[in-house]
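J.: I would like the atomic coordinates for the input below:
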Amino acid sequence: MTLQRAFFAMALVSAAGACSVPGPNEAPDGIWDPYEASNRKIHAFNTGVDEKLLRGSGQGLSNAVPQDVRIVVGNFVDTTSLPKTVVNQVLQGRLGDATKNTLRFSINATMGFAGIFDVAADLGLPQDETDFGETLAVWGVPEGAYMELPLYGPSTERDTAGTVVDFFTNPLDYVLTTPQKRFKTGAWIFDEVQDRGQYSDTVDSVLYESADSYAQLRLMYLQNRRFELGEEPPASEEIDPLALDTEGF
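T.: Purely as a prediction, here's the structure:
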């Protein structure tokens, strides 16, 4: 089953690589959205889920849970994602960064008590993330069309393929027991929900106060992602592309 899933993931990557699509600066207004009609339906669904399940609870969780607990969970989530980061950095040819993150994982997984403390940062090894979407960008795969995925949120064809592959590229998942995997997933969900609460004012202003929340979220995601990948500088001083994590709504 794992092998079949891996083949399916690589098929998506091949499909993304085969697409001939406009680049960020070649599409009209820098946005290529041929799936807008279906994307807007998914956006309406995601907004409805957010309003019913996350809008109040996320902020409530963020206020109710002590900051030290939120930090510990965030550290654990970062540590358990580091093997995937290392794999992608190797695939991107960033061997120095991969070595640093391997050391960061080793330190936090041991001296940091399974990653709940970020000891490595104090030793000069700060958090450094990447994903297979960025790997595809390094390999020259085009961004593709903008997409909004159910529950997951804004993406592109390239990042969607990368997200699928990332489900299988964390070596840690192949050595953890089933209860440990569930605990890891639960920690990730907790971290995402409390992030929703931390950025509640900004998220609410985009989703519930914008004249067109779909277009606003699309613009913010594309600016943020292209800035992360070095494909485009920030388009406006009014929007800090690093101020908001648009994943998961």
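
J.: from now on I want contacts and neighbour counts done on CA atoms only, so please keep to that.
T.: Will do.

J.: so which residues of this structure form strands?
T.: 146-149, 153-156 (DSSP state E).

J.: distance of Ile42 from Phe8?
T.: The gap separating Ile42 from Phe8 is 23 Å, by CA to CA, to the nearest Å.

J.: quick one: list the elements packing against the longest helix that the chain contains.
T.: Longest helix in the chain by number of residues, with DSSP state H as the criterion: helix 67-91. Using 3 or more CA pairs under 8 Å, 6 or more residues apart in numbering; DSSP states H and E, the elements in contact with helix 67-91 are helix 95-110, helix 132-138, helix 178-198.

J.: for the comparison step, fold the sequence that follows:
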Amino acid sequence: MKTNRQSRPSLLMLGLILVIVGLSGCATTTKHDPRDPWEGWNRGVQKFNDTLDDYVMKPISQGYQWITPSFVDRGITNFFSNVDDIGVIANDLLQFKLLQTGQDTGRFLVNTILGLGGFIDVASKLDLPKHNEDTDQTLGAWGIPSGPYLVLPFIGPSTPRGLIGLAGDTAANPINWISPAAIPYGVGTLKTVDMRADLLSATKIVDEASVDRYEFIRNAYFQQRNYLIHDGNPPLDDTLEEEMDLELEGLSSANGIAENTEQQANPQP
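T.: As a prediction, the model looks like this:
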């Protein structure tokens, strides 16, 4: 009988912990995100973009991936990455990252000259890693707030600051300076298809792993941007920190109640 008397408080403690964690989880999922005041609009636009992707972009990208040899696909991705390094270098300077400016300039020159215009990533083999800097990150590093979450037709997740950053990145891309305009449009279409093909497996993971796909993408967008702006060392979000403190307080309270219950059930002689 002693074993049964000891198991009841343990089950009670487990039950209390599960209830507290469950309630905190429910509160998190139903709570309106203050970063997303335009959620109604955003959900509608995401539904439009998802439909367009299902019926247009995904089939085209799958066909592109099927007919394109892997080394050609890799070369096209490398080429566009090399072109993007021009904007990376400019944003390095705007953020006063002088050492990184030198590294990215060297990377661009090596891949352009030795890598046949960037189709071969020679620089990575020479310990010149790829960095990711854009205008949105520069504005964030300057202290300009992102503004509310905004889903744009054909573009996807963004913010007002991200929209300005996109305009800056587009202007910094030398391919967009070429005339006639059909050339930039054609090259841009190829880049979009190539990027979408590279994300086919990631899309499948998102679809299978997320309960609310919209919420998953929104949170992932903010986390990724925050990660990039702080160079992989983002500060702990205040809201997340408060939720963690509440959960820890709840678990401590549950342990205290369980210990009191166990003491009453098993009084010391």
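
J.: got a TM-score for the two of them?
T.: For these two chains in superposition, a TM-score of 0.73 is obtained (TM-score structural alignment, normalised by the length of the first structure); 204 aligned residues with a CA RMSD of 2.4 Å.

J.: thinking again about what came up before, angle of the longest helix of the first structure against helix 95-110?
T.: Helix 67-91 of the first structure and helix 95-110 are oriented at 140 degrees to each other (axes from the mean of the first three to the mean of the last three CA atoms, to 10 degrees).

J.: what comes up buried for helix 67-91 of the first structure?
T.: Residues 70, 72-89, 91 are the ones in helix 67-91 of the first structure that count as buried (16 or more other CA atoms under 10 Å).

J.: repeat for stretch 216-231 of the first structure
T.: Quick answer for stretch 216-231 of the first structure (16+ other CA under 10 Å): Leu217, Arg218, Met220, Tyr221, Leu222, Gln223, Asn224, Arg225, Arg226, Phe227, Glu228.

J.: what about the residue nearest to the second one when sequence neighbours are not counted, how many residues nearby?
T.: Pointing back at Arg218 of the first structure there. Sequence neighbours aside, Pro154 is the residue nearest to Arg218 of the first structure in space, at 6.8 Å (criterion: CA to CA, 6 or more residues apart in numbering). Pro154 of the first structure: 26 surrounding residues under other CA atoms under 10 Å.

J.: Asp54 of the second structure too?
T.: 12.

J.: what do we get in the first structure for it?
T.: Asp54 of the second structure maps onto Glu51 in the first structure when the alignment is built from TM-score structural alignment.

J.: please apply the same query to Gly168 of the second structure.
T.: With TM-score structural alignment as the criterion, the equivalent of Gly168 of the second structure in the first structure is Val165.

J.: who's in contact with the residue nearest to its match when sequence neighbours are not counted?
T.: Computed as CA to CA, 6+ apart, the closest residue to Val165 of the first structure that is not its neighbour in sequence is Ala9, at 5.3 Å. Residues in contact with Ala9 of the first structure (CA atoms under 8 Å, 6 or more residues apart in numbering) are Ala161, Val164, Val165.

J.: which one of the residues you listed sits closest to Pro171 of the first structure?
T.: For the contacts of Ala9 of the first structure, the minimum distance to Pro171 of the first structure (CA to CA) is 12.4 Å, reached by Val165.

J.: now do the closest one against Phe7 of the first structure, distance only.
T.: According to CA to CA, Val165 of the first structure stands 10 Å off from Phe7 of the first structure.

J.: and if you look at Gly74 of the first structure?
T.: Applying CA to CA, the value for Gly74 of the first structure to Phe7 of the first structure is 32 Å.

J.: which residues touch stretch 113-133 of the second structure?
T.: Under CA under 8 Å, 6+ apart, the answer for stretch 113-133 of the second structure is 74-83, 87-89, 91-92, 103-104, 106-108, 110-112, 228.

J.: quick check: buried residues in that stretch?
T.: Within stretch 113-133 of the second structure, the residues scored as buried using 16+ other CA under 10 Å are 115, 117-123, 128, 130-133.

J.: quick one: what's aligned to Phe96 of the second structure in the first structure?
T.: In the first structure, the residue matched to Phe96 of the second structure (TM-score structural alignment) is Gly93.

J.: then Gly15 of the second structure?
T.: In the first structure, no residue is paired with Gly15 of the second structure, using TM-score structural alignment.

J.: quick one: which helix or strand includes Gly15 of the second structure?
T.: helix 2-30 (DSSP states H and E).

J.: got the buried residues for that helix?
T.: Those buried within helix 2-30 of the second structure under the rule 16+ other CA under 10 Å are Pro9, Ser10, Leu12, Met13, Leu16, Ile17, Ile20, Val21, Ser24.

J.: I'd say the first one and Thr261 touch.
T.: Yes. The pair Pro9 of the second structure and Thr261 qualifies as a contact (CA atoms under 8 Å) at a distance of 6.4 Å.

J.: could you give the number of residues near the equivalent of Thr202 of the first structure over in the second structure?
T.: Correspondence of Thr202 of the first structure to the second structure, assessed by TM-score structural alignment: Ile205. Per other CA under 10 Å, the neighbour tally for Ile205 of the second structure reads 10.

J.: if I look at Ile205 of the second structure, how far off is Leu199 of the second structure?
T.: Taking CA to CA, one finds Ile205 of the second structure at 10 Å from Leu199 of the second structure.

J.: rewinding a little: after superposition, how close is the longest helix of the first structure to the second structure?
T.: When the second structure is superposed, helix 67-91 of the first structure averages 0.8 Å from its matched positions, counting by mean CA distance after the TM-score superposition for the first structure.

J.: ok, back up a step: so which of the helices and strands packed on helix 67-91 of the first structure is the most packed in?
T.: helix 132-138 (a mean of 22; mean count of other CA atoms under 10 Å).

J.: what does that helix correspond to over in the second structure?
T.: Using TM-score structural alignment, the residues of the second structure aligned to helix 132-138 of the first structure are 135-141.

J.: that stretch vs the first structure, average offset?
T.: Mean for stretch 135-141 of the second structure is 0.4 Å (mean CA distance after the TM-score superposition for the first structure).

J.: rewinding a little: how about the contacts made by the aligned partner of the residue nearest to Arg218 of the first structure in the second structure?
T.: By TM-score structural alignment, Pro154 of the first structure lines up with Pro157 in the second structure. Taking CA under 8 Å, 6+ apart, we find Pro157 of the second structure in contact with Tyr149, Leu150, Val151, Ile217, Arg218, Tyr221.

J.: for Phe222 of the second structure, see how far away the first one is.
T.: Which is Tyr149 of the second structure. 9 Å.

J.: quick revisit: contacts for the longest helix of the first structure?
T.: Contact with helix 67-91 of the first structure is made by 95, 97-99, 101-102, 105, 108-109, 114-118, 127, 129-132, 135, 166, 169-172, 184, 187-188, 190-191, 194, as judged by CA under 8 Å, 6+ apart.
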